[in-house]
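Engineer: After the sequence you'll find the predicted model.
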Amino acid sequence: MSKVLNEIDYKNIFKYFEEISEIPRGSGNMQAISDYLVSFAKEHNLEYIQDEFLNVIMIKEATSGYENAPAVIIQGHMDMVCEKDSSSNHDFEKEGLELVIDGDYIRANGTTLGGDDGVAVAYALAILSDDTLKHPRLEVVITTDEETGMDGAIGLDTSPLKAKYMLNIDSEDEGVILCSSAGGLNGTVTLPLQYEDVTDGNQALKITVKGLKGGHSGAEIHKNRTNASIMLGRILMKLGKTKEFALSDIFGGTKHNAITREAVATIVVASNLVDDVKSEIETISSEIIDELTTSEPDAKVEVVACNDKAAKAFTKDCKDKIIYMLVTAPYGVLVMSSDIEGLVESSVNMGILRIVNDAVEFNYSVRSSLNSYKHFVSDKLELLAKSIGANYLMDSEYPAWEYKKESKFRELLADVFKKQYNREPEVTAIHAGLECGIISEKMEDIDIVSIGPDMADIHTPKERLCISSTKRVYDYVVAVLEAIK
């Protein structure tokens, strides 16, 4: 693979970013990227641990004069969210990313970039490979499967770690120091399906909702972005008021932590009513799209006749229950924080809608700064599931990262920031989940902050990483390490 980033490389950051971008590293596909990190550690004579979860810890001892300084963890995750345009044939299991330099940004051709959290890995490797830097003992902790439930962090053994400070590099806004994040859980509603035969004289129609922005279901849930699966449910609900149809297939979204950009349903109607049904769908869709002119300017709904005849469809009872779940389950921002202006306190996103083993699954990502409210939302989903005869499973729960009123590390980062940028940083919290909460529970006295360079549209194929910001934040991290005495 050609080295696209050579021309912009800075202190080896983009060299390492490109190397990890050549390795397929979607969540659940961690072996190759984990082994790459081990090879790096061996090449640079670093002490390392690769555990059963494929987490990798790399340790570099303090430089001269820093032997008595508090050790610091540099932490991020090696997996990425794999999303692509509908026109892309990219195979995330086998192929590296096709990187593109676009002005002051790096993006990938038709896919997510993996700047979340490849930039943390690139920073860590650049720092570990540079023997000219001054720093205390460094404990680089790169975890696995953060994007699908933080399994790596949950399984991480922190007993080999001596650090008093931890710098998490998994944020997307330069100049912002994060000191708290939401906890979360996944909730899956599973509705068993029953089928009925489709008689002759019918036509299958495929309805596709597309062109929505999508985005991170935590960091961008407050941006009034429409969930394609829920929009599709709304169309089907309204259509059912005036037209008879059967539902034979439905799906939308592939990641629980991404706002769904596209959703598809296949319906079956009487052949002599095809034009009437298509016209009705277009009318319903136009009304909804008019509502979204500002928030979702590229929203589209397509209706096409299917060449293949549907042999069976869901029973009317199943169809009604699916639509009911789509339009009545909670979605989006539920509660705003009373303590921090502009911060989402609790939210829920339905990220995956799919048919599996003759059942339809609705997968929800629930986030909240309050453990009690997080479980209230989960209980509400369970209640809805029971009301339609579906099953409910809660899993992948992770804790909130609670705010510390006293933080020497936060004060140090603010002081270094003011010297480098000649202004005050913004110190705040984030609604997205971070591994900081899990690690802070394992290491009771650890003092943690989270930072990162500017990124946009993460968890979507429009994801991009700002080149100039990446350089500045790297220099900032190096200055922070040098200031720890």
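Structural biologist: Now that the structure is in, tell me what you want to look at. Numbers count the residues shown, from 1 in each chain.
Engineer: make it CA atoms for all contacts and neighbour counts henceforth
Structural biologist: OK.
Engineer: where do the helices sit along the stretch 151-300 of the chain?
Structural biologist: Using DSSP state H, counting those that start in this stretch, the helices of the stretch 151-300 of the chain run over residues 151-155, 228-239, 274-291.
Engineer: Okay, one more to line up with it:
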Amino acid sequence: MTALSQLQPQALWQWFEQICAIPHPSKHEQALSEHIQAWAKDKQLELVEDKVGNLIIKKPATPGMENRKVVALQAHIDMVPQKNSDKTHDFEKDAIEPFIDGEWVKATGTTLGADNGIGMASALAILGSDDIPHGPLEVLLTIDEEAGMTGAFGLEAGYLNADILINTDSEQEGEIYMGCAGGVDGQISVPMVWQAPEQSHSTYTLTLSGLKGGHSGVNIHLGRGNANKLLARFLFNHADELALELTNFTGGSLRNAIPREASVSFMLPAENITKLDALAKEFQALVREELAIADPDMVLELLEAPAAKQVMSEDAQNMLIDLLNACPNGVIRMSDEVEGVTETSLNVGVISTEAESVEVLCLIRSLIDSGRQEIETVLTSLTNLAGAEIQFSGAYPGWKPDNSSPVMALVRETYDSIYNKEPVIMVIHAGLECGLFKKPYPEMDMVSIGPTIRYPHSPDEKVLIETVDQYYKLLLAVLERIPEKG
């Protein structure tokens, strides 16, 4: 066995190794789903795959606990596919390469998938156990959480009998989550007019990299650099004086990850190349100084590129640069009700240059619907002024906190009894699926817990080993203490 599968709890880590070995990025979870289904059938567990691809696996109560309330353990099957630029990795074909680094488990050059692979592994370990006491148990594994919550949106009434749902997608041991942000995608289309370049110009690509990135909800308050916004800022300040003619703008890869890299290609007069190089070095030094604590390692690299056949018209280029520079990004408002938690945020996540437009994909998050709607109006006004278009899609509700939740009280009391300290009751600025589950299952009592995961949605993702055991012990103790049905 490898070192990872020797960690405690062993059954959980063995499952996590299997999960890492089978590619499962968002929208490509089928191989892992089939592996789990084959295992469940071999274990003779009751198994259903619903219309959208969610898995529901049921296990009878251990003897003497048949009259306990039914509990559903919930995790999502997919993971965020992010890698460093120097890492060769096909997320649809290649296994994740986890390794132990001191107190942490990390992956080699990619996201680890501890979000939500550890939670999934814990649920499967419990399903496979013969010595863990629990009442009637259901495990819900949803698809496509990271790229649209397709599984949560598609879950229908009638599949689950659970009175209680324990979501395993939180990322801080010692915190109990009882609410989360809702969100919506905004896609801005900036129309492009193309024209022939001047043949005497030289073609270059300016690439911005070295940023930390991270989860666009959990990490948004940390003040990290957004590669798309920083590159737009450079262009706003210097495109005219350098006589740049843009041919391409590309940045970010996921709307729910803070963009770590972006690049812009352009033509410019040969006599301006030296000045461009100097300005890029000045801008790099300036940003490194500004982000010296939050994100100190930004790099601007200038490389020659093949000659371009067409460039953006002056009006189209100005529209794009002005819109990107003016677009809000990051924390919009902190919560008045929950100290230290972001209420509303915006992530300018992905920019791609198409034949007829430049597409800008943003993700708005808010704990309150009115906060989300306000930013929708801001972006709509901005695009109206710019002569661009915007469409909103995939809106999902937040999970409204319930201070009277019996399961939240049970988890809090259980944690206190095990660790002799009060856990922190929290609301998370991220999209947990619980808010969507409330539609088909409005009476279900819900709570979210998990181990400590740092830098999810980035290649720096890591999980703190000791907290996996702490989280698992809490989960098992809660299952043992679930009350009987009234």
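Structural biologist: Yes, it's here. Keep in mind that this is a model prediction, so the values were computed, not measured.
Engineer: quick one: TM-score?
Structural biologist: TM-score for the superposed chains, counting by TM-score structural alignment, normalised by the length of structure 1: 0.97, backed by 483 aligned residues with a Cα RMSD of 1.3 Å.
Engineer: Among the helices of the stretch 151-300 of structure 1, which comes closest to G96 of structure 1?
Structural biologist: helix 151-155 (22.3 Å; Cα to Cα).
Engineer: post-alignment, the closest one versus structure 2, mean distance?
Structural biologist: In the superposition with structure 2, the average deviation recorded for helix 151-155 of structure 1 is 0.5 Å (mean Cα distance after the TM-score superposition for structure 1).
Engineer: That helix aligns to what range in structure 2?
Structural biologist: Aligned by TM-score structural alignment, helix 151-155 of structure 1 corresponds to residues 150-154 of structure 2.
Engineer: Have a look at how far, on average, the lengthiest strand in structure 1 is from structure 2.
Structural biologist: Longest strand of structure 1, by residue count under DSSP state E: strand 176-192. Mean deviation of strand 176-192 of structure 1 relative to structure 2 after superposition (mean Cα distance after the TM-score superposition for structure 1): 0.6 Å.
Engineer: Check which residues of that strand are buried.
Structural biologist: 176-191 (16 or more other Cα atoms under 10 Å).
Engineer: so which of those comes closest to H256 of structure 1?
Structural biologist: N186 (7.8 Å).
Engineer: list the contacts for the aligned partner of that closest one in structure 2?
Structural biologist: Under the alignment by TM-score structural alignment, N186 of structure 1 pairs with D185 in structure 2. Contacts for D185 of structure 2 were tallied using Cα atoms under 8 Å, 6 or more residues apart in numbering; they are 255, 361-364, 392-395.
Engineer: how about 10 Å then?
Structural biologist: 148, 255-256, 346-347, 361-365, 376, 391-396 (Cα atoms under 10 Å, 6 or more residues apart in numbering).
Engineer: For the residues you listed, which ones persist in structure 1?
Structural biologist: Among those, the contacts conserved in structure 1 (both residues aligned by TM-score structural alignment, their matches' Cα atoms under 10 Å) are 148, 255-256, 346-347, 361-365, 376, 391-396.
Engineer: And what about the nearest residue to R234 of structure 1 once chain neighbours are set aside, helix, strand or coil?
Structural biologist: The shortest distance from R234 of structure 1 to any non-neighbouring residue, by Cα to Cα, 6 or more residues apart in numbering, is to V327 (6.2 Å). Using DSSP: H, G, I helix; E, B strand; the rest coil, the three-state assignment for V327 of structure 1 comes out as helix.
Engineer: For V327 of structure 1, what is the corresponding residue in structure 2?
Structural biologist: Aligned partner of V327 of structure 1 by TM-score structural alignment: N325.
Engineer: same thing with Y421 of structure 1?
Structural biologist: In structure 2, Y421 of structure 1 lands on Y419 (TM-score structural alignment).
Engineer: and what of I33 of structure 1?
Structural biologist: Under the pairing rule here (TM-score structural alignment), the equivalent of I33 of structure 1 within structure 2 is L32.
Engineer: any idea what sits nearest that match, other than its immediate chain neighbours?
Structural biologist: That would be I22: by Cα to Cα, 6+ apart, it lies 5.8 Å from L32 of structure 2.
Engineer: Perfect, that will be all.
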